[in-house]
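K.L.:
no FASTA, just this:
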């Protein structure tokens, strides 16, 4: 089933308007986009909605302070570890079919987490939520990129999707605190169960099915090594913030993860039908685009985390006033999402990507001017403007990676994009959080993290610009 402004592997491709401002979505196309974006927003919300509720949740279920990290890690492990595998399975056996399966799993897992009666049942629900997210995210993104033709229509669709992805993470932090204070922590999980049910009701009649025309054998050795490697890597980095990198379990798991990912590269070079096409990874746009995505997600999530500590612990702002700061940031992200496709249409995705990274890094540097007795206004302005640049980077890096990729490999390409997103959201805080704990005071630690964050983003902007060959080719 195809709609008049979309393309799928089973429907005809329509001509894309030459100007992004001429890209108009039909009523049905808007509904399809709403369903796909709602699913992505729901998963983004899940990343942050529980953070504020963790202390209350721990007391209610009997989770110790040291065990609270598992409320986050139990979700992050499967959501990041299985993305590539499910993205490829969707290519082969049907993206819509797997997308709906993921929604059922996510909704049931959210209900289990809502009704949890002990730590084991809650963590089981969180792990199954993560597994459902690992199905929903790559299948939803590949349905989007195969539904809307490459050009202004896809630019607009990805712009809306990227805005909601960023907004979901921010709103989750604010909404989680409000709901926990008024309705209890279980309401945060119940909200996700309701959201999954709504999307599941709408999706079957709206979404087209798409898959690759051929069904080669699934690369099992590749699936085992990449999934195991990602699981080990995410586990190591997620626990490093609590135990430190000197912990035997942390560095041992890190070594195992790197070894498995190295084995994955060897396996893929010899596989007849590889899970990840090495020639695709060698494409300049795929490699450098994903590096940019990893940096922008990991570093922006770190800024949000340390600013939360700064506003509440150093400036002693209330949870409500802290929420207002990130509410302004969310509005800025919406504004950026509406304008980013126009900039991309005028300057090209590559230039917007590099420019957005430069802006994010420079505004991160501006945050170093905050003080111990004031700085809320500066923090609000700088993080909001940085989020606008971050949103531009999110949208443009997705376009850089997926543009020019044939429909039969869109699940793989979007699987790489979404794996980068999930891993980026997971690794930034553990990596730079170690810097915060080694300083004399929390404020000194926050400044150290902000300085390292800005330096990494600016260095990445320069490297990505050179890697994408902007001096030789416009785009």
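P.N.:
That came through, no problem. No experiment lies behind these values; they were computed from the predicted model shown.
K.L.:
hey, let's count contacts and neighbours off CA atoms from now on
P.N.:
Fine.
K.L.:
Strands along this structure, start to end?
P.N.:
Under the criterion DSSP state E, the chain carries no strands.
K.L.:
Helices along the stretch 51-200 of the chain, start to end?
P.N.:
Counting by DSSP state H, counting those that start in this stretch, one finds helices in the stretch 51-200 of the chain at the ranges 54-61, 69-81, 83-93, 95-114, 119-147, 152-183, 186-206.
K.L.:
Redo the ones you listed as JSON lines? Include distance to residue 273 and mean neighbour count.
P.N.:
Shown next, in JSON lines, are those (distance: least, Cα to Cα, whole Å; neighbours: other Cα atoms under 10 Å):
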{"stretch": "helix 54-61", "distance to residue 273": "44", "mean neighbour count": "16"}
{"stretch": "helix 69-81", "distance to residue 273": "21", "mean neighbour count": "23"}
{"stretch": "helix 83-93", "distance to residue 273": "11", "mean neighbour count": "26"}
{"stretch": "helix 95-114", "distance to residue 273": "19", "mean neighbour count": "24"}
{"stretch": "helix 119-147", "distance to residue 273": "20", "mean neighbour count": "27"}
{"stretch": "helix 152-183", "distance to residue 273": "29", "mean neighbour count": "23"}
{"stretch": "helix 186-206", "distance to residue 273": "30", "mean neighbour count": "18"}
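K.L.:
will you turn the ones you listed into CSV that also has distance to residue 352?
P.N.:
Converted to CSV, those look like this (distance: least, Cα to Cα, whole Å):
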stretch, distance to residue 352
helix 54-61, 37
helix 69-81, 27
helix 83-93, 27
helix 95-114, 30
helix 119-147, 19
helix 152-183, 12
helix 186-206, 32
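K.L.:
Ok, which of those comes nearest residue 451?
P.N.:
Closest approach to residue 451 among the helices of the stretch 51-200 of the chain is made by helix 152-183 (22.0 Å; Cα to Cα).
K.L.:
Please name every helix or strand in contact with that closest one.
P.N.:
helix 27-48, helix 119-147, helix 186-206, helix 319-347, helix 376-402 (3 or more Cα pairs under 8 Å, 6 or more residues apart in numbering; DSSP states H and E).
K.L.:
Out of the helices of the stretch 51-200 of the chain, which gets nearest to residue 467?
P.N.:
Across these, residue 467 has its closest neighbour in helix 152-183 (22.4 Å, Cα to Cα).
K.L.:
what's the angle from the closest one to helix 319-347?
P.N.:
Using axes from the mean of the first three to the mean of the last three Cα atoms, to 10 degrees, the direction of helix 152-183 lies 180 degrees away from that of helix 319-347.
K.L.:
how near is the residue nearest the centre of the chain to residue 90?
P.N.:
In the chain, the centroid-proximal residue (Cα atoms, centre = their mean) is residue 421; its distance is 3.4 Å. Distance from residue 421 to residue 90, counting by Cα to Cα, to the nearest Å: 19 Å.
K.L.:
for comparison:
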């Protein structure tokens, strides 16, 4: 693709005053880390993988949970939505508090809470408590995810060393999410409770390893004044916004509750913006969006995750409801995408150095969009190899290229004291994007539903088709945003 900014390598992104020319030799020196650095990386990577596993495993287990606890579809939705609610609403706050209060402290406390909530969720029979544990796990993940990200960016030097660490970190998260479908199928075959309990011993071990291998850090020197009202309005505004998004399909997009929810959330977030522009030490410096590729990376993340999670939502229903596949059979059908993402970790940083993060984002989003479009061909009796597998492979390639590149691009050139903020921004974009596009997808599928009593496979497929079209449209829109020329502003 012949874009003005697509030929820049990552070195030129992190050092914008110097553009790499075609006559310069590529970097070939290997990255050498100490044993302590490798163990530090494995600690934070494992936690991100647990977050990804938790999201996808529970989706496979929902039918079993509903059958055992006698829950309807509306209640089952909240087992998923409660996690998104906690995760998406506090990511920005979690990342910033890690900067202000100490990354190691926040990371270990949040991981301990995650382990306790996982244990409780696997033991209870009360649906309300089960949903509450999912919300608490989402809150905990809202602190561990951006904190783990900023632990990496502050302990690995910017450039090739950080590129490699971030590519491994983000690939662990994506792999956990992708392979969670298979793990969830295996755990559900034993009992749905194991989809909750399997994370507990792993999290406990990682807490002890983290105490040993995560370096102690001091709160940011900028923490000379606590922005209490900024923290309160941000948390309440994001909580209200994500709650409204995930409940809108059930309440109705034009209902009083939905309109009021959006209005109140926007008003609270507007108050947060006013506060941040007036206080001496703001929780979030809005001008960070003008630096480097922060704004573009965040918009790309919205499109990437929004389209991908919505597609997964549709395809799991299609494979089970239309084709009648078992959860494990469905998971195995999607396994190639997860394997492609998982095996890309050793190479992602080299690809970023060679081609530049922007070029890989463009290529990845192109592959995603093509994969979604190809899937529109499926019918009620598809040939897996010819009709489904090409899309699965393209999605694996697209996600493997775009996901780590977006995360590298989002934090390039940002100073250490704001790495948690930058990490929180990009991960908030992924969660809010997922919640928004998934909510619209659910509304489209429901609004396009068939008349009562129509249960043919073809009718169900037509019901899901608008959601497939939306996933493709969102990916293409993200591609256009990533391809648009822009000027960078870099902190000096």
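P.N.:
Thanks, I have the structure now. Worth saying up front: this structure is predicted, and the values here are computed from it rather than measured.
K.L.:
re the thing from before, output the helices and strands packed on helix 152-183 of the first structure as a markdown table; include the columns distance to residue 71 of the first structure.
P.N.:
As requested, these are exported to a markdown table (distance: least, Cα to Cα, whole Å):
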| stretch | distance to residue 71 of the first structure |
| --- | --- |
| helix 27-48 | 10 |
| helix 119-147 | 6 |
| helix 186-206 | 12 |
| helix 319-347 | 21 |
| helix 376-402 | 26 |
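K.L.:
I'd like the distance between the closest residue to residue 97 of the first structure other than its chain neighbours and residue 89 of the first structure.
P.N.:
Nearest residue to residue 97 of the first structure, sequence neighbours excluded (Cα to Cα, 6 or more residues apart in numbering): residue 209, at 7.4 Å. For residue 209 of the first structure, the distance to residue 89 of the first structure equals 14 Å [Cα to Cα].
K.L.:
among the helices and strands packed on helix 152-183 of the first structure, which is nearest residue 358 of the first structure?
P.N.:
That would be helix 376-402 among those, by Cα to Cα, at 8.3 Å.
K.L.:
Just the buried positions in that closest one, please.
P.N.:
Using 16 or more other Cα atoms under 10 Å as the test for burial, helix 376-402 of the first structure gives 376, 378-402.
K.L.:
Report the contact partners of residue 121 of the second structure.
P.N.:
129-130, 133-134, 193, 196-197 (Cα atoms under 8 Å, 6 or more residues apart in numbering).
K.L.:
What does it correspond to in the first structure?
P.N.:
In the first structure, residue 121 of the second structure lines up with residue 113, judged by TM-score structural alignment.
K.L.:
what's the distance between that match and residue 191 of the first structure?
P.N.:
11 Å.
K.L.:
Could you do residue 458 of the first structure as well?
P.N.:
Counting by Cα to Cα - residue 458 of the first structure and residue 191 of the first structure are separated by 38 Å.
K.L.:
again with residue 220 of the first structure
P.N.:
As judged by Cα to Cα, residue 220 of the first structure and residue 191 of the first structure stand 36 Å apart.
K.L.:
Please report how far the closest residue to residue 62 of the second structure other than its chain neighbours lies from residue 58 of the second structure.
P.N.:
Of all residues not flanking residue 62 of the second structure in the chain, residue 76 sits nearest, at 6.5 Å (Cα to Cα, 6+ apart). From residue 76 of the second structure across to residue 58 of the second structure, the span is 10 Å (Cα to Cα).
K.L.:
Repeat that for residue 346 of the second structure.
P.N.:
Remark: distance between residue 346 of the second structure and residue 58 of the second structure (Cα to Cα) = 29 Å.
K.L.:
what does residue 187 of the second structure give?
P.N.:
Residue 187 of the second structure sits 10 Å away from residue 58 of the second structure, going by Cα to Cα.
K.L.:
Which neighbours do the two have in common?
P.N.:
Shared contacts of residue 187 of the second structure and residue 58 (Cα under 8 Å, 6+ apart): residue 195.
K.L.:
For residue 115 of the first structure, which non-adjacent residue is closest in space?
P.N.:
Counting by Cα to Cα, 6+ apart, residue 186 is the residue found nearest to residue 115 of the first structure once chain neighbours are left out, at 7.5 Å.
K.L.:
Which residues are in contact with that neighbour?
P.N.:
Applying Cα under 8 Å, 6+ apart, we find residue 186 of the first structure in contact with 113-115, 180.
K.L.:
What lines up with residue 300 of the first structure in the second structure?
P.N.:
Alignment note (TM-score structural alignment): residue 300 of the first structure maps to residue 308 of the second structure.
K.L.:
Tell me the residue in the first structure aligned with the residue nearest to residue 62 of the second structure.
P.N.:
Residue 76 of the second structure maps onto residue 68 in the first structure, by TM-score structural alignment.
K.L.:
what's the burial count for that match?
P.N.:
If you count neighbours by other Cα atoms under 10 Å, residue 68 of the first structure ends up with 17.
K.L.:
ok, so what distance separates it from residue 123 of the first structure?
P.N.:
Separation of residue 68 of the first structure from residue 123 of the first structure (Cα to Cα) stands at 10 Å.
K.L.:
Compute the distance between the residue sitting furthest away from the middle of the first structure and residue 308 of the first structure, please.
P.N.:
Within the first structure, residue 373 marks the point farthest from the mean C-alpha position, 33.6 Å out by Cα atoms, centre = their mean. Separation of residue 373 of the first structure from residue 308 of the first structure (Cα to Cα) stands at 15 Å.
K.L.:
ok so, going back, how near is the match of residue 76 of the second structure to residue 247 of the first structure?
P.N.:
18 Å.
K.L.:
Then residue 378 of the first structure?
P.N.:
Distance of residue 378 of the first structure to residue 247 of the first structure, given as Cα to Cα: 38 Å.
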